[in-house]
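Visitor: What follows is a predicted protein model with its sequence.
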Amino acid sequence: MATPNKAFVAPAANDALVAADKAHYLHGYHVFDEHAEQGALNIVEGEGAYIYDTDGNRFLDAVGGMWCTNIGLGREEMALAIADQVRQLAYSNPFSDMANNVAIELCAKLASLAPGDLDHVFLTTGGSTAVDTAYRLIQYYQNCRGKPQKKHVIARYNAYHGSTCLTMSIGNKAADRVPEFDYAHELIHHVSNPNPYRAPDDMDAAEFLDFLVAEFEDKILSLGADNVAAFFAEPIMGSGGVIIPPKDYFLRMWQVCQTYDILFVADEVVTSFGRLGKFFASEALFGVQPDIITTAKGLTSAYLPLGACIFSARIWKVIAEPGKGRCFTHGFTYSGHPVCCTAALKNIEIIERENLLAHVDEVGGYLEQRLQTLAGLPLVGEVRCMKLMACVEFVADKRSKALFADQVNIGERIHRRAQAKGLLVRPIMHLNVMSPPLIITRQQVDEIVETLRQCIVETAEELRQEGVHVGA
């Protein structure tokens, strides 16, 4: 069972909170029937890699919130920096001819950390608005350079790029495409997910890579190269299942973009600020110089909401051409919010001062090694891990890679068992995804792996008792 701690809400007050939650709170990805029956896990305290519920139970948060609590929760120096900024300047208009010192300082810092000539920054309120901004910036750029027809964008199936109407349409994760919502289609197109585990059986690794690149080029030519503006890609697909692409995949996709004058947008909302041991992963780990990087999450380690769209001097030179009298009519009330920017600067300072990138290289390698010990267990089809991004994919049959029926709810079953043992992993259909804080220790890695091992073994036995086929 979860470990009791000082965090505690009296039963009567807790009952009132549960009732109010069910009566009034529409959650993100709200599962109506399930929530009406079970309610939500109400969290009241956080410290480091641990969070605590209203009953005082402690959980090791192997999800890192939502890929975002990078430096850990409850840091006093973050609280003090945020409070000091609130006292000095709690808000400043970010539009047109107004700015504030900390937003300027943050933009300069991001320009210094970003690869190549990515030295211009538009600050947003989170990852979705950063990707939305990238899309609008691309349209603006193409119009400014006299190519109004060059507006189509290409992304990948089973990607996740955000939850605005536009960004959900750029992403194409099957679990997100529900019939009750509508999606934009006219200018958005998709090519195959670069998932080696799900590659066609008759293709080896080299053939699969060739197929992916040829399919991308064919899509461009079918749309007309003069009509395609940009390619959107996560360096590692996060919510789509921690999909690590084949070696040289990004380099070859980037080369195709170069051939056809197509902007390369690296969605690093998850992969930036240390999750892969680098501030940004595209160039450092995959050898690609993007035209645009989107980021959020680890930018403030979730202490406050903030995102950024970082773009190249080449784009700036076109859109800011002197004498054109142009106005970039895009912005948010909370863009460049001074308190959020202060949180980001302090967060980056901590990452640098505590040498957390090197720590991620070390402990992330240990997580990769330890998680692979689960690969031989029943139910486990594949273990995927790169530094502090990890996923266990569950299958009904290891040989055929066949999935369980949806009603088995395999990812949720294992997640519920783990939660009862004081561990949080993220269930996504047939997956359990993990993205622990950068401060995680080897001991905590061992706790994650051994708890998950118990849950997988227990779930396999439970399924057998229910008469569900569990293949070898």
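Guide: Right, received. Where do you want to start? This structure is a prediction, so every number in the text was calculated from the model and none was measured. Numbers count the residues shown, from 1 in each chain.

Visitor: C-alpha only now, for contacts and for neighbours.
Guide: OK.

Visitor: Check which helices and strands the strand or helix carrying Ile456 is in contact with.
Guide: Counting by DSSP states H and E, the element that carries Ile456 is helix 442-465. Here helix 442-465 touches helix 356-371, helix 410-420, going by 3 or more Cα pairs under 8 Å, 6 or more residues apart in numbering; DSSP states H and E.

Visitor: Regarding the most centrally placed residue in the chain, what is its secondary structure?
Guide: The chain has Val270 as the residue nearest its centroid, 3.5 Å off, counting by Cα atoms, centre = their mean. Here Val270 is recorded as coil under DSSP: H, G, I helix; E, B strand; the rest coil.

Visitor: wait, which of the helices and strands packed on helix 442-465 is closest to Ala10?
Guide: helix 410-420 (20.4 Å; Cα to Cα).

Visitor: And the next helix or strand past that closest one?
Guide: Using DSSP H and E, the helix or strand that follows helix 410-420 in sequence is strand 423-424.

Visitor: Alongside the first one, take a look at this:
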Amino acid sequence: MAAVRDLKVTEMAAPGGGDAIELGKRHLIQPWPYAGSVGAEARALIAEGDGIYITDNTGKRLIDGPAGMWCVNVGHRREELAKVMYDQAMALSYNTPWYTMNAPSAELAMRIAGHAPGDLSHVFYTTGGSSAVETALRFMQFYNNVRGRPEKKLILSRGGAYHGSTYLSASLNGRPRDRDWMDGADELVIKLSSPDPFRRPHGTSLAAFTDFLVDQFRDTVARVGADKIGAFVGEPVQASGGVVIPPDGYLKRIREICRDNDILYVSDEVVTGFGRLGHVFASGDVFGIDPDMITFAKGVTSGYFPLGGVIISERLLEELRRSNHPDAMFGHGLTYTSHPVGCAVALKNLDLLEEGVLAHAQAVAPYFQAQLKTLEDLPLVGEVRGAGLMACVECVADRESKDPLQLDKNVGKRIDAHCHELGLLVRPLINMCVMSPPLIITREQIDDMVGILREGISRTMDDLRKEGVWRG
């Protein structure tokens, strides 16, 4: 321990980052590790960021293709956000939310409610997306208990979904391998099919596929019983599932079934909220739905401070207030709920979005999608899909079978490694490359990003051919 205490900050920050890498191997547990390397690995060391770029420990400058983790929406090194963080910490660094409150959290709640669809009017703050989804589910349970419906607790989720890493939120996840070695509240969750048009049965029209999804949802409600189902949780766009864009009209039809059966519709906008699709919230402005709750995180502070939350319908709160159990307590809270620094940063971040970043994102999104779509002429690419400033390049063994596993489970990592050498950080997901850059990206920077990605995929194709893994 003495060696660690004696290590100077300047030594840790020295070019090359050798000390930090070694300390990481010795003391850090990385997210989503494998048992064979848990607590003994170091990942790419990032030294600094500026705009849409990050710089690694070797001095290589990279386009931040994933915007951190879908979150650095207004870009790195925004002095306005850093100054607000400092000023608020000097004024009030923390207050307990159990019996006090702070002004930034109240103002932010008002402004968030102003952007939310329908009657969503009240905000409960969390520390991130997982805790936001967890909060929404616990609120659903509390709501039904107070209303005398303790059996109405089952949750509908979908294949390909990702909703977090806490116990309840992770139980909803439907991506391959997420739950292979992890426990969950399986008795509470019913999984439905992913609304992925690319993976629909061969020969099935998009209209027929949409009808299948809706019929499956309706039939499940009828089979299980609406009196047993408390909520449906769905991302407007399945982000970590591969940027799956649902068929037109699908979400509206699911919303109607939920309304008809008194099932709470929770729209998980942890990724799509705060500008990723060009609006503060996509539920109403993009997809035309008014959920009972919306979860958010990530872009609310552009990743500068951990903050998330749930926006809740006024109708639900009014029903609780007029219930026969006025003393029933929603026994849920977090030490950092309504954190004053996080809320102050979010207010300034919202200013930046409203004052031009949202408009810019809407303006460049069509060009972003069109340029990425050109990658479909590469034989390894099965489909490029996306919306706003989020997209996925899905690689397949061949376009006939669309089978990624016959190809190479790590093809995304291979592409990312080549792109890293060329100046681009990619989000690899098995056979997919996800791109979600900061919203401030320009057309010229989009050209650079797509050019590097094309070269990274081309080099990967050459590697696979040489190894005899693929003959495309």
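Guide: Perfect, thanks for sending it. Small disclaimer: the values here were computed from a predicted structure and weren't measured.

Visitor: what's the TM between chain one and chain two?
Guide: The TM-score (TM-score structural alignment, normalised by the length of the first structure) is 0.94; 462 aligned residues with a Cα RMSD of 1.8 Å.

Visitor: so the residue nearest to the centre of the first structure touches Thr294, yeah?
Guide: No: at 9.4 Å, Val270 of the first structure does not count as touching Thr294 under the criterion of Cα atoms under 8 Å.

Visitor: coming back round to it: possible to save the helices and strands packed on helix 442-465 of the first structure as a markdown table with distance to Gln88 of the first structure and mean neighbour count?
Guide: Supplementary listing: these in a markdown table, determined by distance: least, Cα to Cα, whole Å; neighbours: other Cα atoms under 10 Å:
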| stretch | distance to Gln88 of the first structure | mean neighbour count |
| --- | --- | --- |
| helix 356-371 | 30 | 19 |
| helix 410-420 | 41 | 21 |
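
Visitor: can you redo those helices as a markdown table with distance to Phe216 of the first structure?
Guide: As requested, these are exported to a markdown table (distance: least, Cα to Cα, whole Å):
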| stretch | distance to Phe216 of the first structure |
| --- | --- |
| helix 356-371 | 30 |
| helix 410-420 | 32 |
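
Visitor: of these, which approaches Met253 of the first structure most closely?
Guide: The nearest among those, by Cα to Cα, is helix 356-371 at 26.4 Å.

Visitor: post-alignment, the next helix or strand along the chain from the closest one versus the second structure, mean distance?
Guide: Using DSSP H and E, the helix or strand that follows helix 356-371 of the first structure in sequence is strand 380-386. Aligned to the second structure and superposed, strand 380-386 of the first structure gives a mean residue distance of 0.6 Å (mean Cα distance after the TM-score superposition for the first structure).

Visitor: could you say what helices and strands strand 380-386 of the first structure packs with?
Guide: helix 356-371, strand 389-394.

Visitor: superposed on the second structure, where does the last one end up, distance-wise?
Guide: Pointing back at strand 389-394 of the first structure there. Superposing on the second structure and averaging over aligned pairs (mean Cα distance after the TM-score superposition for the first structure), strand 389-394 of the first structure comes out at 0.4 Å.

Visitor: Now do the SS call for the residue located most distally from the centre of the first structure.
Guide: Distance from the centre of the first structure peaks at Gly323, with 39.6 Å (Cα atoms, centre = their mean). In three-state terms, and counting by three-state DSSP, Gly323 of the first structure is coil.

Visitor: all strands of the stretch 101-250 of the first structure, in order?
Guide: For the stretch 101-250 of the first structure, applying DSSP state E, counting those that start in this stretch gives strands covering 118-124, 152-156, 188-191, 228-233.

Visitor: Out of those strands, the one nearest Asp406 of the first structure is which?
Guide: Each of those was scored for nearness to Asp406 of the first structure using Cα to Cα, and the closest is strand 152-156 (23.3 Å).

Visitor: what's the matching range in the second structure for the closest one?
Guide: Per the alignment by TM-score structural alignment, strand 152-156 of the first structure matches residues 154-158 in the second structure.

Visitor: List the buried residues of the matching stretch.
Guide: Residues 154-158 are the ones in stretch 154-158 of the second structure that count as buried (16 or more other Cα atoms under 10 Å).

Visitor: Could you do stretch 335-354 of the second structure as well?
Guide: 336-350, 353.

Visitor: Onto which residues of the first structure does it map?
Guide: Mapped onto the first structure using TM-score structural alignment, stretch 335-354 of the second structure spans residues 333-352.

Visitor: Please list the outside residues in contact with the matching stretch.
Guide: Contacts to stretch 333-352 of the first structure, defined as Cα atoms under 8 Å, 6 or more residues apart in numbering, come from residues 71, 78, 81-82, 85-86, 89-94, 100-103, 106, 123-125, 274, 299-301, 303-306, 357.

Visitor: one more time with 6 Å, if that's ok
Guide: Residues from elsewhere that reach stretch 333-352 of the first structure (Cα atoms under 6 Å, 6 or more residues apart in numbering): 82, 85, 102-103, 123-124, 299-300, 304.

Visitor: Distance from the chain centre to that stretch, please.
Guide: Counting by Cα atoms, centre = their mean, to the nearest Å, stretch 333-352 of the first structure is centred 19 Å from the centre of its parent chain.

Visitor: before we move on, what about stretch 330-348 of the second structure?
Guide: In this view, stretch 330-348 of the second structure has its centroid 19 Å away from the chain centroid, taken as Cα atoms, centre = their mean.

Visitor: returning to that earlier point: out of the helices and strands packed on strand 380-386 of the first structure, the one nearest Ala199 of the first structure is which?
Guide: Closest to Ala199 of the first structure of these is strand 389-394 (Cα to Cα; 14.9 Å).

Visitor: name the helices or strands packed onto the closest one?
Guide: When contacts are defined as 3 or more Cα pairs under 6 Å, 6 or more residues apart in numbering; DSSP states H and E, strand 389-394 of the first structure packs onto strand 380-386, strand 431-434.
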